[in-house]
Structure formats: C-alpha cells, structure tokens
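>>> Here is a sequence with its predicted model. Questions after.
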Amino acid sequence: MNASSAPPASSQPPAGALSHLRVLDLSRVLAGPWCTQNLADLGADVIKVEKPGEGDDTRHWGPPFFPDASGQPTQEACYFAACNRNKRSITVDMATPEGQQLIRELASTSDVLVENFKTGGLARYGLDYASLSALNPRLIYCSVTGFGQTGPYAPRAGYDLLIQAMSGLMSITGHADGQPGGGPLRVGVAVIDLFTGLYATSAILAALEARHHTGRGQHIDMALLDVAMAVLANQGAGFLNAGNIPGRQGNTHPSVVPYQDFPTRDGHMLLAIGNDGQFARFCEAAGVDWARDERFASNAGRVTHRAVLIPMMAELTRTRATADWIALLQDKAVPCGPINNVGQAFDDVQVRARGLRIEQQRWPAGQLPPGQAVDTVASTASPLRLSDTPPTLRHAPPALGQHTEDVLRERLGLDAGQIEALRSRGVV
C-alpha cells in the first residue's frame, strides 16, 4: 500500500484485542481476579460482582491501607489494587432470588463467566454451569477451585499456601535442613494463585477460539493443585523420569553452576551463569584461570565440584562492591545483577523505562466522595506488549459498587426508580 492509499491515522488509541468481549467476574481474592484482570487489560468489559457492604475479601486484607485525603489510613486495603484494574464493580446479593435473577440476566449476555466458589457452591443459587449454559449456550464458564470438580478432595477449600505445601513446592523452596534458616518456605508471593490465573486466561482464550468453530461455550475446570503440580516443571520431570526427589538448596540450582547469590564487599549480587562460554568470560574478566581447570571447564564438572568452586568464588566476589561487579560484567554477556528490595526494583532505570508503574484516577477530578481513599491508584503495568492491540487503561481498581447503576442501566435497561427499589430491598 502506498502512502496516498493508506488509511488516515486515527487520534483514538487502538481498541483492546478483547474489546468485543463481556466478562462476568464472580471471583474473589487472587486467582480468579488475576485471570479477569488479564482479560480486562486486553480490553474486555469485565463486570465484577461483589457482596453489598463487604465486597472482595482483599478489600480488607491490610495493612497497608489506602490513605484518605488527609493522609490517614482508610479501611480499604492496597491488596485489592493488585488484581482488579480495568473492571467495573457492582454489588449484588446473590443470596436473594432477585439478586440471582440479576446475575442470570447478566450471564445471558456475557461471553465469559469466572467464579471461584467451592465445588457445587453456586448450584443452590441456580448459577452453576448447567443452569447458565441452558440460558446462554455460548457462555464460557471458568470455575477456579483448590482441588478441581472431581476427586476425593473436590469439596475442600484450597488456598495458595496449602497448595504450595501439598504440591511439594515448599519442600524445594528455602535453605536445606542444617543450614542457617533451613526448613520449608513458601514463595514470597502467592505464585500458585497467580499461575492459576494465567492458566485460566489461556484456557478461556482457547475456549473462545473453539467457540468460533462450534458456536458453543464450555466449562473450564481450573484447580490450584493441578497448576502447582504442572509448574514443578524440571523438578517434577526429574522425579517422574529418574525417581529423583529434589530437596531444598537455597538460591542454588540443582543442574547449573554457578547460578546463585554471592557475597560482595558491600552486600550481595546474583550470578546466573548458564553455559561454559559465560563462565569463561567471567573468569577472564575476574582475572582467574578456573575455566582452564578440567574440574570447572564444563557445567557438568562444575556441578560435580560445586563444593570446591563455590567457596573459591565467594572469596573472590567479596573483593569488589556489587556495583563494581555489575559494571565489570554487564558488557561481557555474563548475567549479573543486584538483589533489590521492592522499592529498589521499582526505581530501577529499566523498570522505569518500561513504564511498569502506572497511576489511574478512580474518580473524576474534584468528585472524590467523603471518606473515600485518595483517588489516584498505582499498580504495576500489564507485561503483555502487543504492537497493534496493546493493553488499555480504562478503569482504576473500583470502589465497592462504584458502577452498579451504570451497569444495571446499560446492560439490563433498568431505570433509576427500579434500581432504587432494588437498593431499598438490599438486593444491590
């Protein structure tokens, strides 16, 4: 296409890749909301349904809490902001017949529904997959539970920490027994919840693609335990194929050496040397001849002689400051970096250059309701970078029920009088 025939440039930002989709979010806490935030970032209209007066559990999981206009902490936890960007919040009491009917009506015009109630928990409200798919056969219904819809543990509640323990993840996280601080540890964030949200996003996108061919929706059964077993990755494969039960070994790698933290003159640094070439370049830069030692020339040799090599390296790394090591190695293609705290990470020049800290206004300028948290909400940008349909920013993490009237009016055609009548009866 030549310049004269090219379409005129638009001043409007591109629509999100999923801007044609409607998502009904009945999930709470982290795994389900992480999934629906991914969909929302990609443009989907996500309606988050919350219990009147209470809302998502994470609204109260603090401190830290958002401050009010005077800087004093409110009762609204920062946790909620991590996984509810770009959604609209409505409050509906699904324990009431009228509330159940509102949700059924919303589901009948939705493409996707995500829920994380206990297995079978929504059937008593007539909001299970069988009931809603009868109303809307195109509905993709994603259930997120601890243990799945089948098996002896299906009725049990499941939480990230419990699943980290049961899956074996904690048995390979932390320092070995007998070392300072030894013992099983959870990962510092709820990684199984987060991985489950990501797998659920992938499953939903696959179901949408399948619907293009079949015209039908389907039920997605996501279980935290299933995901935890899957993300054992190489550790799981080692057991399944070689019978090897891995243990805890701190920050070291079972199959790659040196691949761990090292002490420096003023703290610690991380070396992630993944091949023999990188090790040779490290040795040359550091002025040692270890790469010519047959014990250390290959990764297999370095793994075998780990107990000899690592103390030698630690003695060497203590001779320079962390910044000096990074400056020495950064142009040698030797992966080396600082061990930051979260504040240092957000202040990193690369993090700032990538725009990974974003701010959104929750309320229109000058319309902050009394007693509400400050209207500027910060969160971490979506890591999904699409050249033509990038993630969009439309809504800050919403206040509880902030969009109830808008959604009921737009999606269900209710007028102000009907909405007020529902509100007076505690339905919304």
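Received, thanks. Computed from a predicted structure; not experimentally measured.

>>> can we go C-alpha only for contacts and neighbour counts from here?
Will do.

>>> Is the residue lying closest to Arg302 once chain neighbours are set aside within a helix or a strand, and which one?
If the residues on either side of it in the chain are set aside, Arg302 comes closest to Phe296, at 4.7 Å by Cα to Cα, 6 or more residues apart in numbering. Using DSSP states H and E, Phe296 sits in no helix or strand.

>>> Next: Cys283.
Using DSSP H and E, the secondary-structure element containing Cys283 is helix 276-286.

>>> Which elements pack onto that helix?
Helix 276-286 is packed against helix 322-329, with contacts defined by 3 or more Cα pairs under 8 Å, 6 or more residues apart in numbering; DSSP states H and E.

>>> buried sites along the helix it packs on?
Across helix 322-329, burial judged by 16 or more other Cα atoms under 10 Å covers 322-323, 325-326, 329.

>>> between that helix and helix 276-286, how big is the angle?
Computed with axes from the mean of the first three to the mean of the last three Cα atoms, to 10 degrees, the direction of helix 322-329 lies at 120 degrees from that of helix 276-286.

>>> For helix 322-329, what is the distance to the chain centroid?
Computed by Cα atoms, centre = their mean, to the nearest Å, the separation of helix 322-329 from the middle of its chain amounts to 32 Å.

>>> quick one: contacts of that helix?
Applying Cα atoms under 8 Å, 6 or more residues apart in numbering, the external contacts of helix 322-329 come out as 264-269, 282, 285, 317, 335-338.

>>> Longest helix in the protein, please.
The helix of greatest length in the chain, counted in residues with DSSP state H as the criterion, is given as helix 191-214.

>>> nearest to Ile90, of the contacts of helix 322-329?
Checking these against Ile90 with Cα to Cα, the nearest one is Pro338 at 43.3 Å.

>>> And the one residue sitting closest to the centre of the chain, how far from Leu113?
Ranked by distance to the mean C-alpha position of the chain (Cα atoms, centre = their mean), the top residue is Leu194 at 3.9 Å. Between Leu194 and Leu113 the distance is 18 Å, computed by Cα to Cα, to the nearest Å.

>>> Below is an additional structure, to be compared with the one above:
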Amino acid sequence: MPDPDAGRAQTGQLPMALEGIRVVDLTQVMSGPFCTMVLADLGADVIKVENPDHGDQTRKSWGRSVVGDDSRAFLSLNRNKRSVVLDLKGDQDRETFMTLARTADVVIENFRPGVARRLGVDYDAVRAVNPGIVYASISGFGQTGPYASYPGYDLIAQAMTGIMSVTGETGRPPVKSAIPVADLGSGLFCAIGILAALRVREATGTGQYLETSLFDSALALSVWESTEFWSTGEPPVPLGSANRMSAPYQALETRDGYLTVGANNQRLWQRLCAVLEAPDLLTDPRFADNDHRMANRLELVEELQRVLASRDTDEWVTALLDAGVPAGPIRDYRQVLTEDEHVRARQMVTSYRHPVEGETSVLGSPLKLSATPVRSAAPAPLLGQHTQEVLAELVRRDVHVEEGPA
C-alpha cells in the first residue's frame, strides 16, 4: 500500500478512521463484500483473498460486463481493496493464508457453515496463530439452528422472514423488496459488529468471534411489522407504499405522475388539507384523527387523489414543501443518478479509473466524517493484482512465507 503518511505532516490531516486496520476478506457476492467495502472506505487495508481459477463469483457470472470480463456488479462492491489469489484447498496456499492472517486485525468469511472449518481457515485455526483476531462470519441462516445448512440467498431470507408477505399490494402475488435488504443488512450489521469487537480488543486485548446472517438481519429490520403483530395478534398484510403506523404516508397519483406525502401527525394533516384547499376533509369524521384515517385508508386515498389529479407532481411538491408538509416526487434511477443536484452536492455518485474499464461510475459513501473523511474511490482490483505486493509485504514484516502464486 502507498505510504498513508505521505503529505500528512504538512497538512495536519488526521489518519482515516480505520487506518492501520488490516482485514483479510474471504467473502464474495454481496453481503461480505458490502461489509468490507464499508471498512475499506473508512481506511482499512482490505485484502480480498480469491480463488485463482475464477475469483469472486460476481466477477463473471452476475450482472453485466461492459469492456473487460469483470461485471459491473463486482466493480460496484469491491473498490479500495487489494486482490490476492490463493487456493485454500492446497497446503501451501493455506499456509500462506495463515501467514497473512497472523498480520490481520480482522478475518471475515461468508462460506456456508462448516466450509471454513473444512478448509482449515475457521476461527479456531486463525486464533491459534493470532489470538487477538476479530473473526466474522456471515451466512444465510446462521451457524446454529435447524436452518443453518440451508443455502443463503437474499430472496429466500426475504421469503422466510415474512418480508415478502408484506411487500406489494393487497390481493396481489408476493413480491420481494427490490433492494436486497437481507444481503445489505447483514453486511451492515457485520460491519457494526466488527467495529464493536475492535473496540473491545482495544480496551482489553481480547479478540473474538462474531456472526450474523441474512435471515437474522432481515428479521431484525422488520420493526413495524413485528410491532403490528404483537399489538393485534394478526399477521400484517401488504399495504403497497402505505405506512403501518400513520396515514396519509404513501405514494399518491397526480395529473402527470406520482408523489409521496408524509402527513403523519395531526398538524401535518391540517397543513396538507390547507394546501389541497380541501377543508371538507378536515371535518370529515372518517379522517378525524390518525386512527380513523388508518381505518379508512382506501377512502382517504381516493379523496386525496381526486384533488391531486388537478395539478402536476412538481407543482404539488413545491406547494407542500412551502407549507412544511414532507413530500417528494417519485423518480427513476436515470433522474436520480444523472440529473439530481442534491445527489451531486452530497457526492453520492463518484467514479474511479479502472485499468480495463476506464472511467467507472459507482455510488459514493453515505458516511460524512468531518475530521476523518472516507477515502476517494480506488478501482476494484483485477483478479490477483496484488498477490506479489502483499507477499512482499509479509517478507518485509519478517513473516516467513513460501513462494506464493503468481
């Protein structure tokens, strides 16, 4: 890695939040790579260990590739990392991995339960050579329990945790959340767990094992749905874009499209009626308070859309925001990623120059740290791009390692 201290003395810049933390990353596809991308953005040295034959599954078999062989799915999740190729089924490469693990602060894997142990790279094996290691596992259903051996896919986790039973519209077939909440949620929860474990190690010198799963993470995000069930005794049903706790809080149709309105308390309801110039809604007993509006949601939507049909989305959004009513247009990703001034102002689209793909757009980090900002995006690595570099670093650290793969 380039010397992170270069130029820092002159500028007085602080180190990045996780600078000096080395993460050995055995993960692939989405949940683990998303977790380690967050850590890499914060300054951790993430060394991605990949199979020399094909690497991360997303390199070639997920999504679209544009110029080279690596898919845009891989390029979007693996910035700021280094790639080392090791065949963990071979004795020599496994020993090289263990040598690398001796230098690590964190090891993370997302194999199916039992695979890491069969390969000889599980927590017990790594702890034997590095007692202070923080070792993290992400799996589909956890390391224990009757579902532990099930294959781990976001779709299956969404189905089995109830998410698909409440997504979509009443009376329609079940649909999954378009955003893979189980994959991304488990990655985020794992990152939080790693940071907590590093804090404990800093205070006590003790490493530890942590795990999460797509199933646990998806269920943990089901806050309102579980609350509704425990409150009523009835399983929640799909509500489309509506909210389980208040109304109106959903998408509504206008003359030329759709907007979202969040009038989730009585004060905002009164302001909404004023903007709509519909005082009759305020006196209608069906909509007297939130409980009544929830009970008569379909009639409420019908009344609101009857008024909203008279003007375009942007006109209504401007009027509602001017009155202090939370509102926003529904946009597609072309509008969001290429036209939205706020997206640009928040630096939520960035790019890096890839040696094969050229200029490659990726999403920016949502983390805005004032004193230790996240690092600028560096290209996702080519397969094995940093193998010799990392092995040379091990030699410089006086850690013996046999000649590794090219």
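Yes, it's here. These numbers were taken from a predicted model, which means no experiment stands behind them.

>>> After superposition, what's the TM-score here?
Comparing the chains after superposition, counting by TM-score structural alignment, normalised by the length of the second structure, produces a TM-score of 0.92; 395 aligned residues with a Cα RMSD of 2.0 Å.

>>> export the contacts of helix 322-329 of the first structure to CSV and tack on distance to Cys142 of the first structure and secondary structure?
Compiled in CSV, these are given as follows (distance: Cα to Cα, whole Å; DSSP: H, G, I helix; E, B strand; the rest coil):
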residue, distance to Cys142 of the first structure, secondary structure
Thr264, 48, strand
Arg265, 51, coil
Asp266, 49, coil
Gly267, 46, strand
His268, 43, strand
Met269, 42, strand
Phe282, 48, helix
Ala285, 53, helix
Thr317, 50, helix
Pro335, 40, coil
Cys336, 41, strand
Gly337, 40, strand
Pro338, 40, strand
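
>>> Report the buried members of the residues you listed.
Burial by neighbour count, judged by 16+ other Cα under 10 Å, picks out 264, 268-269, 282, 317, 335-338 from the contacts of helix 322-329 of the first structure.

>>> export those to CSV and tack on distance to Ala77 of the first structure?
Shown next, in CSV, are these (distance: Cα to Cα, whole Å):
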residue, distance to Ala77 of the first structure
Thr264, 38
His268, 33
Met269, 33
Phe282, 45
Thr317, 42
Pro335, 37
Cys336, 36
Gly337, 32
Pro338, 30
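
>>> before we move on, the earlier item: let's have the contacts of helix 322-329 of the first structure in a markdown table, adding distance to Ile47 of the first structure.
Putting the contacts of helix 322-329 of the first structure into a markdown table (distance: Cα to Cα, whole Å) gives the following:
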| residue | distance to Ile47 of the first structure |
| --- | --- |
| Thr264 | 50 |
| Arg265 | 52 |
| Asp266 | 50 |
| Gly267 | 47 |
| His268 | 45 |
| Met269 | 44 |
| Phe282 | 52 |
| Ala285 | 55 |
| Thr317 | 53 |
| Pro335 | 43 |
| Cys336 | 43 |
| Gly337 | 41 |
| Pro338 | 40 |
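
>>> now, which of those sits nearest Glu54 of the first structure?
Proximity of the contacts of helix 322-329 of the first structure to Glu54 of the first structure (Cα to Cα) peaks at Pro338, which lies at 41.4 Å.

>>> which non-adjacent residue is nearest the corresponding residue of the second structure for that closest one?
Alignment note: Pro338 of the first structure maps to Pro329 in the second structure; criterion TM-score structural alignment. In this structure, Pro329 of the second structure finds its nearest non-sequential neighbour in Leu259, 4.3 Å apart by Cα to Cα, 6+ apart.

>>> Trace the one you found over to the first structure, please.
Leu259 of the second structure maps onto Met269 in the first structure when the alignment is built from TM-score structural alignment.

>>> How about Ala101 of the second structure?
Using TM-score structural alignment, the equivalent of Ala101 of the second structure in the first structure is Ala107.

>>> element containing Phe34 of the second structure, please.
With DSSP H and E as the criterion, the answer for Phe34 of the second structure is helix 31-41.

>>> first vs last residue of stretch 105-124 of the second structure, how far apart are they?
With Cα to Cα, one end of stretch 105-124 of the second structure sits 15 Å from the other.

>>> ok, now stretch 327-347 of the first structure?
Across its full length, stretch 327-347 of the first structure reaches 18 Å between end residues, using Cα to Cα.

>>> now stretch 327-341 of the second structure
17 Å.

>>> in that stretch, what's buried?
If you call a residue buried by 16+ other Cα under 10 Å, then stretch 327-341 of the second structure has these buried ones: 327-329, 337.
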